[in-house]
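1. Below is the structure, and that's it, no one-letter string:
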């Protein structure tokens, strides 16, 4: 049985998800895109996955063995999400100029204001339908001690204002 594509997309819109900027350091420079399809796979070893449209012009920049950073956006991250989704027509350099960035272990751009950042290396890539699933071995993590969140639900952004308390 084949599921209607519109019905499937409408149902998936009801699955709220954190908003992330996925970055890499490629030969042509820093690259990044907005994604909500990010998931933990296991904590031993620390691994996560990112889904990326294989027809994206950035698809070639995200290769097995290359660096990848998942930057989880805070509540104020909606403009960054829109810039990195290409909605504003900014060049890649202009997108990165909108925020502060640092580097951790892999050299991928890490957003200074990220609620959390997972810096790693793409360990494998699986193609399924219209997308590539990038599996990432996490090598370093950066946490913001006081953080809010940004989720995408019902095709709209929603701010999570409740600050996380430092467990330490």
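-> Happy to help now that I have it. Values in this document were obtained by computation on a predicted structure and should not be read as measured data. Residues are numbered from 1 along each chain as shown.
2. hey, let's count contacts and neighbours off CA atoms from now on
-> Will do.
3. residue contacts, residue 108?
-> With contacts defined as C-alpha atoms under 8 Å, 6 or more residues apart in numbering, the neighbours of residue 108 are 23-25, 30, 67-69, 119.
4. here's the one I want to compare it with:
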């Protein structure tokens, strides 16, 4: 028999939701000379008219504060070979930008190299949601990366590739 986890048990809840595969993004923002960014797996399309996306960021993060200050941000959708970028932006580290080459988007936010897709967004709305803030962005510009590249996926607490079930699982750092 399959047990039903208690949703109030954070560890069980997190493990249960780990059964849902998601792509990975790095949300970036530049305010003046300051660069902010964080790995985010909670990203989705919201609307075609107008073109809206959402990201869910932990309340109190520097990246969320930067987005609120700037009123805009960039979504960098990671390709299958970009686990190092997911790791780099997955935890707070003061040197995450050190030695990293990036290109300014039209709005001036960092576009990280080698991504599948870049979206320049203006802040359209935000809503408190528990310990996170749901951020809605209006897509102002789309730039596509290599169409032959596959996505970096996250499933069961590990990085995965698309369509290759025999691939070795790489543990997330």
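-> Cool, the structure landed. All of these numbers come straight from a predicted model, not from anything done at the bench.
5. can you map out the strands along structure 2?
-> For structure 2, applying DSSP state E gives strands covering 22-23, 25-31, 34-40, 43-47, 52-58, 72-77, 103-104, 110-111, 117-129, 132-144, 153-155, 158-160, 170-171.
6. ok, back up a step: among the contacts of residue 108 of structure 1, which ones are buried?
-> For the contacts of residue 108 of structure 1, a burial check counting by 16 or more other C-alpha atoms under 10 Å picks out 23-25, 30, 67-69, 119.
7. In TSV, list those residues along with distance to residue 153 of structure 1.
-> Shown next, in TSV, are these (distance: C-alpha to C-alpha, whole Å):
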residue	distance to residue 153 of structure 1
23	23
24	26
25	30
30	28
67	29
68	25
69	23
119	26
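8. Just the closest of those residues to residue 104 of structure 1, please.
-> Nearest to residue 104 of structure 1 among these is residue 119, at 6.9 Å by C-alpha to C-alpha.
9. Can you give me the separation between the closest residue to that closest one other than its chain neighbours and residue 20 of structure 1?
-> Nearest residue to residue 119 of structure 1 in three dimensions, chain neighbours excluded: residue 69, at 4.4 Å (C-alpha to C-alpha, 6 or more residues apart in numbering). Distance of residue 69 of structure 1 to residue 20 of structure 1, given as C-alpha to C-alpha, to the nearest Å: 10 Å.
10. coming back round to it: can you pull the contacts of the counterpart of the residue nearest to residue 119 of structure 1 in structure 2?
-> Using TM-score structural alignment, the equivalent of residue 69 of structure 1 in structure 2 is residue 74. By C-alpha under 8 Å, 6+ apart, the contact list for residue 74 of structure 2 reads 27-29, 105, 109-111, 118-121.
11. Please list which of the residues you listed are preserved in structure 1.
-> Checked against structure 1 using both residues aligned by TM-score structural alignment, their matches' C-alpha atoms under 8 Å, those keep these contacts: 27-29, 109-111, 118-121.
12. and of these, the nearest to residue 39 of structure 2?
-> Among these, residue 27 lies closest to residue 39 of structure 2 (C-alpha to C-alpha), at 6.4 Å.
13. Would you enumerate the residues in contact with the corresponding residue of structure 1 for the closest one?
-> When structure 1 is aligned by TM-score structural alignment, residue 27 of structure 2 is paired with residue 22. Contact analysis of residue 22 of structure 1 by C-alpha under 8 Å, 6+ apart lists 32-35, 68-71.
14. Out of those, the closest to residue 5 of structure 1 would be?
-> Of all the contacts of residue 22 of structure 1, residue 5 of structure 1 sits closest to residue 35, with 19.6 Å by C-alpha to C-alpha.
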